[in-house]
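In: coordinates only, sequence not included:
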């Protein structure tokens, strides 16, 4: 019987990134799709890797998602991912499909691998056609390397309105071998994923088959990327993609492996870290807000309640203004379409109790304001409908969110 506590064996990699695992390279360049910033990036494995992906649940989906699905379906293997910012290649019809294929095939030829070993991802303005001459020229200038700078260049190339690059790395020992996982993501606005985030890429040197990797990614996504919201809008291009090249040399992982839970925790830590970075970097945001809901009948209900609260514009603006208005929290709960007894609800901001069993609690407005002025805020909700709990992450809503999105195309 496995007695390992997976949480205790996971270690964070200092300055971890998409290249922390063995056998991966990356690059990012400026191809002219954006005015001056990097806009084309690539991740490349030294050899074909097991892969898995989750995609947006939006009814409107961009061409690159179709091409990536097709690539994965061919052999359940990938060796590279080509990504661009500035143009989403969404709502672009037959031409958009052709451009996504051309982008994939050009990258595959450039790096000497079969076409279907490449995935494609795009992010940016919807409804504009790709400038393919610039895209192909940019791909031809990519020089993948294994350095920290190469990882940073890739992270910069996939950004749109993001303020900072988002990356992390974690490691654990499995079968006596060090297994490492790294991540790179972009996302700042149009975040309410129904599956993942705008774009997230994960690499690992673990040995695992694609089918088991897909099960793991799908399960972990529900507790991480699916539990963030910035503005309630789901993108046409959302995707999280993971590559596992097996270079760690562990026995192939599956639910029957005695250390399967260690791998799941490694994936959860990586995904949660990136999800929280996305929420923290919400357009115009000044604070990361975490909502913890305890005492619902099912985990899904607890997660839905937490996400309803964090998605409330009134809760988000109260957080921005450091206003301890717990009434906005319970008001959001009331429209969640979930059954609960309001007379059994308790609410705290951090350690400051505001409502207990449906009855207001006297509290220091000054202490509450000081707490809400911090960069990281936790809202705790306690109910008595069951024993399950759920967590969601988001950010405050500021004046700058309107400014950024009012001039997004200009």
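Out: Noted; the coordinates are in hand. Keep in mind that what you see is a predicted model, and the values were worked out from it rather than measured.

In: please make it C-alpha for all contacts and neighbour counts, starting now.
Out: Fine.

In: could I get the full set of helices for the stretch 101-250 of the chain?
Out: 132-141, 148-157, 210-223 (DSSP state H, counting those that start in this stretch).

In: who are the packing partners of the longest one?
Out: Using 3 or more Cα pairs under 8 Å, 6 or more residues apart in numbering; DSSP states H and E as the contact test, the elements touching helix 210-223 are strand 40-55, helix 260-280.

In: so that helix versus helix 260-280, what angle?
Out: Using axes from the mean of the first three to the mean of the last three Cα atoms, to 10 degrees, the inter-axis angle of helix 210-223 relative to helix 260-280 is 50 degrees.

In: cool, the second one as well?
Out: Per the same axes, to 10 degrees, the angle that helix 148-157 makes with helix 260-280 is 60 degrees.

In: elements contacting helix 148-157?
Out: When contacts are defined as 3+ Cα pairs under 8 Å, 6+ apart, helix 148-157 packs onto strand 24-29, strand 40-55, strand 177-186.

In: could the ones you listed go into CSV alongside mean neighbour count and distance to residue 124?
Out: Conversion of the helices and strands packed on helix 148-157 to CSV gives the following (neighbours: other Cα atoms under 10 Å; distance: least, Cα to Cα, whole Å):
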stretch, mean neighbour count, distance to residue 124
strand 24-29, 26, 16
strand 40-55, 24, 12
strand 177-186, 26, 11
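
In: any chance of the ones you listed in JSON lines with distance to residue 248 as columns?
Out: Formatted as JSON lines, the helices and strands packed on helix 148-157 follow (distance: least, Cα to Cα, whole Å):
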{"stretch": "strand 24-29", "distance to residue 248": "12"}
{"stretch": "strand 40-55", "distance to residue 248": "12"}
{"stretch": "strand 177-186", "distance to residue 248": "6"}
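
In: list the buried residues of stretch 26-39.
Out: Buried residues in stretch 26-39, counted by 16 or more other Cα atoms under 10 Å: 26-34, 37-39.

In: quick check: the nearest residue to residue 22 once chain neighbours are set aside vs residue 397, distance?
Out: What sits nearest to residue 22 in space, not counting adjacent residues and going by Cα to Cα, 6 or more residues apart in numbering, is residue 205, at 5.7 Å. Relative to residue 397, residue 205 is positioned 39 Å away (Cα to Cα, to the nearest Å).

In: presented hereafter is structure B, for comparison with structure A:
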């Protein structure tokens, strides 16, 4: 895997203190799937009654584990989650499907459930055959060893080129009873999610029925992970799964069946906030990152159009390299807006770098001073705001710069 020489400058100083969630237990191991001496296998055991919702990559070359999860989401019941890093088990044909089935059967035996209640995710190199025999025999003992808590260890076990584990926690109330939401994810390259992110797993003790949880997850993924891009490449393995154990019901929390139930207001807000934090952590660990970039688009035909324009800017190698070079080249923003395919009026287009208006209604802003804006570009947090002047649609997209470090990591990713 590429030589990750240093931790992202945006890595948190300390990991959050993530509480246990009743009904969720973790165990991790070094299975040697691709690398020696690193944790690369995560086993999660979930109490009976746990429901699962999720969104998966829209890639036309999605992996065998993603296909397996798509099938499992139809029933919406979960008792185990198995994740490995080092091998994506993608583009591996019949052998890939067999590896997933072997894993599911071993995990089902270990967790005392049916294979349909086992969810599987893999991340790493595409196209390498997966030998489930390397770790299937470990699952029984790992399921026995699984303990509550351990979210930080779980987040570490799924990392590939990530330079820090990404985890977050929130609390909310449903019917006057406090519930907890925890999540962790991984991702640093091959990030331009299309319905999910690289890998993200959310857990709550709330008692929410599967259709309601599914509606919430799909909606909030659209406002968080689908607004993140590092390099414009949608993974074959993108998987976002949310597990609700329902344990809070024993403490008096009501069971919620409808996503529109007003008692979900606090939970919905906490879930959206949690997912945005995790999505931003992915952008802040972009391979080779030196700048974290927020792009705000307003004045678009619709919120969806605003996101498309934001992603066109964020995915432009010319924009990203200019930011890496601390060059306030706003002409590249104009270019990216124009190529997005969405409505924009050249003569009403305005652009800001931070608080500095650089282009105003179709031409260079009268007060624009390149030396002043160039100084702003030396900062590590860059905000670009664009008003395309055709409607009231708005959206926010997060990305990072494109540096030599990104090339170094990806030029020898498999070596």
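Out: Arrived safely. What you see is a predicted model; the values in this text were computed from it and never measured.

In: thinking again about what came up before, and of the helices and strands packed on helix 148-157 of structure 1, who's closest to residue 199 of structure 1?
Out: Closest to residue 199 of structure 1 of those, according to Cα to Cα: strand 177-186, at 5.4 Å.

In: the closest one against structure 2, how far on average?
Out: For strand 177-186 of structure 1, the mean deviation from structure 2 after alignment is 0.9 Å (mean Cα distance after the TM-score superposition for structure 1).

In: what's the angle from that strand to helix 148-157?
Out: 40 degrees.

In: and strand 177-186 of structure 1, what other elements does it pack with?
Out: Secondary elements touching strand 177-186 of structure 1 (3+ Cα pairs under 8 Å, 6+ apart): helix 148-157, strand 166-174, strand 199-204, helix 260-280.

In: if we can go back for a sec, from the buried residues of stretch 26-39 of structure 1, which is closest to residue 240 of structure 1?
Out: Ranked by distance to residue 240 of structure 1 (Cα to Cα), these are led by residue 26 at 17.0 Å.

In: how about the closest one, what does it touch?
Out: Applying Cα atoms under 8 Å, 6 or more residues apart in numbering, we find residue 26 of structure 1 in contact with 19, 41-44, 143-146, 150-151, 154.

In: let's go with 7 Å and repeat that
Out: 42-44, 144-146, 150-151, 154 (Cα atoms under 7 Å, 6 or more residues apart in numbering).

In: is it possible to export those to CSV including distance to residue 238 of structure 1?
Out: What follows is these, written out as CSV (distance: Cα to Cα, whole Å):
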residue, distance to residue 238 of structure 1
42, 17
43, 18
44, 21
144, 24
145, 26
146, 26
150, 23
151, 21
154, 18
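
In: which non-adjacent residue is nearest residue 198 of structure 2?
Out: Residue 198 of structure 2 sits nearest to residue 238 (Cα to Cα, 6+ apart), 4.2 Å away.

In: buried deepest among the helices of the stretch 101-250 of structure 1, which one?
Out: Most buried of the helices of the stretch 101-250 of structure 1, by mean neighbour count (mean count of other Cα atoms under 10 Å): helix 148-157, with a mean of 23.

In: please pick out the residue of structure 1 most distant from its centre.
Out: Distance from the centre of structure 1 peaks at residue 362, with 38.4 Å (Cα atoms, centre = their mean).

In: surely that residue is in a helix?
Out: No: assigned with DSSP: H, G, I helix; E, B strand; the rest coil, residue 362 of structure 1 falls outside any helix and is coil.

In: residue contacts, the residue lying closest to it once chain neighbours are set aside?
Out: Excluding its sequence neighbours, the residue lying closest to residue 362 of structure 1 (Cα to Cα, 6+ apart) is residue 354, at 7.0 Å. Residues near residue 354 of structure 1 by Cα under 7 Å, 6+ apart: 326, 347-348, 360-361, 363.

In: want to throw those into JSON lines with neighbour count and distance to residue 270 of structure 1?
Out: As requested, the contacts of residue 354 of structure 1 are exported to JSON lines (neighbours: other Cα atoms under 10 Å; distance: Cα to Cα, whole Å):
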{"residue": "326", "neighbour count": "18", "distance to residue 270 of structure 1": "32"}
{"residue": "347", "neighbour count": "25", "distance to residue 270 of structure 1": "29"}
{"residue": "348", "neighbour count": "20", "distance to residue 270 of structure 1": "28"}
{"residue": "360", "neighbour count": "14", "distance to residue 270 of structure 1": "38"}
{"residue": "361", "neighbour count": "15", "distance to residue 270 of structure 1": "38"}
{"residue": "363", "neighbour count": "13", "distance to residue 270 of structure 1": "37"}
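
In: closest one to residue 289 of structure 1 out of those, please.
Out: Out of the contacts of residue 354 of structure 1, the member with the shortest distance to residue 289 of structure 1 (by Cα to Cα) is residue 348, at 13.1 Å.

In: wait, that closest one sits on residue 379?
Out: Yes: under the criterion of Cα atoms under 7 Å, residue 348 of structure 1 makes contact with residue 379 at 6.0 Å.

In: coming back round to it: possible to save the helices of the stretch 101-250 of structure 1 as JSON lines with distance to residue 248 of structure 1?
Out: Formatted as JSON lines, the helices of the stretch 101-250 of structure 1 follow (distance: least, Cα to Cα, whole Å):
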{"stretch": "helix 132-141", "distance to residue 248 of structure 1": "29"}
{"stretch": "helix 148-157", "distance to residue 248 of structure 1": "20"}
{"stretch": "helix 210-223", "distance to residue 248 of structure 1": "15"}
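
In: give the aligned equivalent of residue 377 of structure 2 in structure 1.
Out: Here residue 377 of structure 2 is matched to residue 372 in structure 1, going by TM-score structural alignment.
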